[in-house]
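> need coordinates for the following:
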Amino acid sequence: MHLYGTQTVNGKGHLTIGGVDTVDLAHTYGTPLVVYDIALFRERAQAFKETFNNVGVRAQVAYASKAFSSIAIYEIANQEGLSLDVVSGGELHTAVVAGFPRERIHFHGNNKSFTELQYAFDEKIGCIVIDNFSEIALVKEIAESRQEKMNVLIRVTPGVEASTHDYITTGQEDSKFGFDLKNGQTDKAFRQLHDHPYIKLLGMHCHIGSQIFETDAFRLAAEALMEKMIVWRDDYEFVCEVLNLGGGFGIRYTEEDQPLNPSAYVEEMAEVVLSLTRTHNYPLPEIWIEPGRSLVGDAGTSLYTVGSMKEVPGVRTYIAVDGGMSDNIRPALYGAKYTAVTANRMDESHEKQVTIAGKCCESGDKLIEEAHLVEPAEGDIIAMFCTGAYGYSMASNYNRLPKPAVVFCENGHHQLVVRRETYEDVVRLDIPLQSVEQLEKI
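Predicted coordinates:
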C-alpha cells in the first residue's frame, strides 16, 4: 500500500500521521475526523519556492485556499511565506481574522459582489483578479469614489483544454471564468484598465483546470499569455509586471494516478517564460502560481468508524461509516476515487474487497466502491487517504449531520483547529415559526 508524507505504522499495527497514532486521535476527538500532516504541507510549499529560486525567477506561491480554508491553515501558509488566493468575502474575512499579511492576498471569483470588493479595498489587499466587464465597472466605481489605488490582474481563458474532469476544467473558451483571449475580450478589458489613474494593472492570470498530470497544457497557456503581453508592449508600450499561471497540479489519489513532482510544472512554465522573454527582449515578469490541492490534498486523511455491515451475496459487501457525502461530496459529485486502509489493523492483510458507504440517506453515498481492507469488524477505524482538498471545504449539513472536526499533526504533536459541530450548531440559525398573534404585533 502507498503511504503519504509522514505516515508510518507503529508497533501496535496502527497508522500514524505526523508521529501521532490515528487510533488515539479517533478516540480523543471522535470520528469523522480530518487529520492534516502539516510537515507535508510545509515540504510542498518550500519545494515550490525553491524551484523558482533554482531557475532564477522572481515568484509568489499563493495557497489556493478554496481547497481548505481555516484560520489555522492560513497561519501555516503565512509561516511558510506563501501568498493567499481567496475567492469570497468569507475566505477574505478568515484571512483577516488569521492576521494574514494583506499585501499577499489575491482576490479571485467570477461574481464578486460590491460589498466584497469594498471589503477588499477596506483591507488594502495586494491584488484583485478581475474576471469580467461588470467587475471592471465595480472596481472603477469604488476606486474613483475613494480615490484609492488597487492592483489588479486580468483573468483570461487562453483556449487551452487540459485533460481532467469537465467540472474542474476552466481554461477552455466555453468557461464561466475570465476574458476570452481569442475573441478580443481580453484586449477590450486591457484598454479599460491599463491607463486608469487609480488602477494599477499588474498583468494577466489564467487557470486551466485542476488535477492535471501533464505539463503540455501549462506550456501552451504560458505561451499564449506571453504572446499577448508582447503585443501589448509593442502596441501600447505597456509591460506586464506579473504573469499568474494558476494551479491545478495533480496529486496521487489512487495507484492509477501518476503525478509529476511539483517542481516539474514550475520548471516547464519557467522555461517557456524565460525563452520568450529572451527572444523578444521582454523584461522578465514575476511569476505567480496558485497550488491548492497539491499543498493540502494528500496531506489530509479522513478517519471514520465502521458501523453497520451488509452482505449482498454474489454482489458486494457494504460497510457503513459515520461520515459520507456530507463531509466528502467528491465521489458522488464527479466519481472521484480514493484509497483507504484499516487504520487500527495495518499489519493484517488488506484483501477483503468492500464498498465503503456513508450514512447519508442517498443510494449514491458511497465513498469507495472497491476498497481493499482487513475483514471488517464494527468499530474498526478506516483511514481514507488524500482527502485534504475539497473535502471539508465542500462539506454540508445534509441530513442535518454535523461537520467533522479537523486536527493538525506535526512532530508527534496534535492540535484541534476546527471543532466538531454539535446539534446545537446545526439548528443555530433556525427561527421557530411565530403564531398569528405574534405576527400581528410586529
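> C-alpha only now, for contacts and for neighbours.
OK.
> so where's the longest strand in the chain?
Longest strand in the chain by number of residues (criterion: DSSP state E): strand 300-312.
> quick one: list the elements packing against the helix or strand that that one is followed by.
The helix or strand immediately downstream of strand 300-312 is strand 316-321, counting by DSSP states H and E. Other elements packing on strand 316-321 under the criterion 3 or more CA pairs under 8 Å, 6 or more residues apart in numbering; DSSP states H and E are strand 300-312, strand 352-357.
> those strands in the stretch 101-250 of the chain, which residues are they?
For the stretch 101-250 of the chain, the strands identified by DSSP state E, counting those that start in this stretch occupy 105-107, 127-130, 150-157, 179-180, 199-205, 242-244, in order along the chain.
> rebuild the ones you listed as JSON lines, extending it with mean neighbour count and distance to Met384.
Listed next are the strands of the stretch 101-250 of the chain as JSON lines, based on neighbours: other CA atoms under 10 Å; distance: least, CA to CA, whole Å:
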{"stretch": "strand 105-107", "mean neighbour count": "25", "distance to Met384": "32"}
{"stretch": "strand 127-130", "mean neighbour count": "25", "distance to Met384": "35"}
{"stretch": "strand 150-157", "mean neighbour count": "25", "distance to Met384": "35"}
{"stretch": "strand 179-180", "mean neighbour count": "23", "distance to Met384": "39"}
{"stretch": "strand 199-205", "mean neighbour count": "22", "distance to Met384": "34"}
{"stretch": "strand 242-244", "mean neighbour count": "24", "distance to Met384": "33"}
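> and this one, please, so the two structures can be compared:
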Amino acid sequence: MRGTQTISASGHLVIGGVDTVELAREYGTPLYVYDTALIKERINQYKEAFAAYNGMDWQVAYASKAFSTIAILQLVNEFGLSLDVVSGGELYTALKAGFPAGRIHFHGNNKSDDELILALDANIGNVIVDNFYELERLEDLCAAKGREMEILLRVTPGVEAHTHEFIMTGHDDTKFGFNLDNGMADQAVQLALKAPHLILKGIHCHIGSQIFETEGFVRAIRVIFSYAEKWKRSFDFSMQVLNVGGGFGIRYTEEDHPLPVKNYIDSIVAVVTEECKARALSVPAVWIEPGRSIVGESGTTLYTVGALKDIPGIRKYVSVDGGMADNIRPALYQAHYEALCASRANEPADQSVAIAGKCCENGDVLIKKANLPESCRAGDILAVLCTGAYGYSMASHYNRLPNPAVVFVENGESQLVVRRESYDDLIRMDQPLKMFSSHE
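Purely as a prediction, here's the structure:
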C-alpha cells in the first residue's frame, strides 16, 4: 500500500478514504485516480528540504509535462511552486488555471513564434533558450514588441545519468541545449549578453529522468561551475540562477530504490556551495523541476477485467479495458509497473499473469508478470499503481479510444477534474469529405 491506500472490510482497495470499486462504478473505467494528500506531502518535502538552508535562494518548479490539467496546476499554485511548461498548450492551460505568469518557465527545443509570442504577451517569468535559432528569434520578437525577457541558457554538461536511453538528456548527443565542450555554450553566453532585449539570468541543465543517485547531479554541477568561472573572467557574466532540472526517481516496483527528497537537495546545495567557495563566485539561486516525483506515485489507474486467455505452459493473459492508449510507457520504453485486483485486494495474489491492453497491437501489454488472485475474473476491478506521471499526459486516441476521466480523492471525498471523453468528442474536429472534382 502507498500513500493513503488501505483495504476495506469488504476486501476492496481504498485510496484517500474512497473505495476504488465505487469509484469505478461511479466514473467508469479506465479511470485515473489521484491521491492528492500524497501530492501535497511530496511538495512539502521539497519545500522543507530547501527551507533548511537559511539564506539560500531557491525555486521548485513543477514540470507540468508529467501531468497537466487545470486542477493539478491550481493545486500546485496553492503551494507557491513555480511552473515548467514545454509548449503553447501547456502554457495556455496554466494561464486558464490562473497560474501567476511571473512564476512560469518556458522550455522546449523548437518553440514556434506563436508560442514565444504567447509567452511574451502573458509576461511569463523566463524562457529557457535551447539553441541559436531560438536565441535570435526571441530577440527579434522582443524587439518588435519593445520589451525585455529574462532567459536561462540550457546546456548539455556531457553527463550521462543511469537511466533508460530514451530519457537521458544530459549527454552530448542530444537534441537539447548548447554543448559545453565544443564551444557552443560559450558562444551562446556571448550572444545572449549582447542581445539588447534579453536578460541572461543563468544556466539550466537536465541530465535525465528516473534517477536514483546524486552523483550525476554533482558531476553536472561541477562541470557547469568550471565554465561559470571562465564566463565570469572572460565575459563578466555572473550566474544568478542555476537550474539543475528534475529527474528525481520514484518507486514503480520493488526493484526501484529512490532516495529521499532531502538527499537529492542536500547533495545539490552542498556541491553548489562548495564550488562557489572554491572559485570565489557568488552563490546563485538554485532551481529544480520535479514532475514525476511530485505526481507519479499518487496516481492509480483503474481498469475493468474482461477476457481471460490461458495458454497452457506459456502464459495467462488478463485483458483490461485500457492499455497503451492510456499508458504508453510499457510499450515505449519497457516501463515496469505493479498491479493488484482492487475488488479482491485481501485475497492472496497467487498466480502470475500478463496484463494485456485492448489496443490492436501485440505489444500492448501493460505488465508482463503481475501477481493476481486465482479468483480474478471478468468484471473485477484492476488497479495499476504509480501511473500519475506520463499516463494522462501521453494518452492517445489510438484505435479511436476516448481518453479516460481523471478523479482526485482525499479525506473520503472524490472530485471529477477531467470528464471522460465521449465518442462525439472523438469526432468533434472531423470534417466531412467534399469532393474536389467529379470524375466520370
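> tm score of chain vs chain?
Comparing the chains after superposition, counting by TM-score structural alignment, normalised by the length of structure 2, produces a TM-score of 0.98; 437 aligned residues with a CA RMSD of 1.2 Å.
> so can I have TSV of the helices and strands packed on strand 316-321 of structure 1 showing mean neighbour count?
Compiled in TSV, these are given as follows (neighbours: other CA atoms under 10 Å):
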stretch	mean neighbour count
strand 300-312	20
strand 352-357	21
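> out of those strands, which is closest to Gly56 of structure 1?
Taking CA to CA as the criterion, Gly56 of structure 1 comes closest to strand 300-312 out of these, the separation being 31.7 Å.
> now do that closest one against strand 316-321, angle only.
130 degrees (axes from the mean of the first three to the mean of the last three CA atoms, to 10 degrees).
> against which helices or strands is strand 300-312 of structure 1 packed?
Contact partners of strand 300-312 of structure 1 among helices and strands, from 3+ CA pairs under 8 Å, 6+ apart: strand 33-37, strand 316-321, strand 381-385.
> give me the mean distance between that strand and structure 2.
Superposing on structure 2 and averaging over aligned pairs (mean CA distance after the TM-score superposition for structure 1), strand 300-312 of structure 1 comes out at 0.4 Å.
> give me the number of residues near the aligned partner of Tyr32 of structure 2 in structure 1?
In structure 1, Tyr32 of structure 2 lines up with Val34, judged by TM-score structural alignment. One way to gauge burial is a neighbour count; for Val34 of structure 1, by other CA atoms under 10 Å, it gives 25.
> could I get the strands of the stretch 101-250 of structure 1 as TSV with distance to Gly323 of structure 1?
What follows is these, written out as TSV (distance: least, CA to CA, whole Å):
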stretch	distance to Gly323 of structure 1
strand 105-107	32
strand 127-130	36
strand 150-157	37
strand 179-180	40
strand 199-205	37
strand 242-244	37
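> nearest approach to Ser435 of structure 1 belongs to which of those strands?
Going by CA to CA, the one of the strands of the stretch 101-250 of structure 1 nearest Ser435 of structure 1 is strand 105-107, 44.4 Å.
> measure the mean distance from the closest one to structure 2 post-superposition.
Once superposed with structure 2, the aligned residues differ from strand 105-107 of structure 1 by a mean of 0.2 Å; criterion: mean CA distance after the TM-score superposition for structure 1.
> so which elements touch that strand?
In this structure, strand 105-107 of structure 1 makes packing contacts with strand 83-86, strand 127-130, judged by 3+ CA pairs under 8 Å, 6+ apart.
> reformat the ones you listed as CSV; add distance to Val23 of structure 1.
Listed next are those as CSV, based on distance: least, CA to CA, whole Å:
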stretch, distance to Val23 of structure 1
strand 83-86, 33
strand 127-130, 43
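> on that earlier part again, so can I have JSON lines of the helices and strands packed on strand 316-321 of structure 1 showing distance to Asn344 of structure 1?
What follows is those, written out as JSON lines (distance: least, CA to CA, whole Å):
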{"stretch": "strand 300-312", "distance to Asn344 of structure 1": "10"}
{"stretch": "strand 352-357", "distance to Asn344 of structure 1": "15"}
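> quick one: contacts for the residue positioned nearest the centre of structure 1?
For structure 1, the residue lying nearest the average C-alpha position, counting by CA atoms, centre = their mean, turns out to be Ala67 (2.1 Å). For Ala67 of structure 1, the set of contacting residues under the criterion of CA atoms under 8 Å, 6 or more residues apart in numbering consists of Gly292, Arg293, Val296, Gly297, Gly388, Ala389, Tyr390, Gly391, Ser393.
> am I right that the fourth one is in contact with Ile251?
Yes: counting by CA atoms under 8 Å, Ile251 is a contact partner of Gly297 of structure 1 at 7.2 Å.
> any idea how many residues pack against Arg279 of structure 2?
The number of residues packed around Arg279 of structure 2, counting by other CA under 10 Å, is 12.
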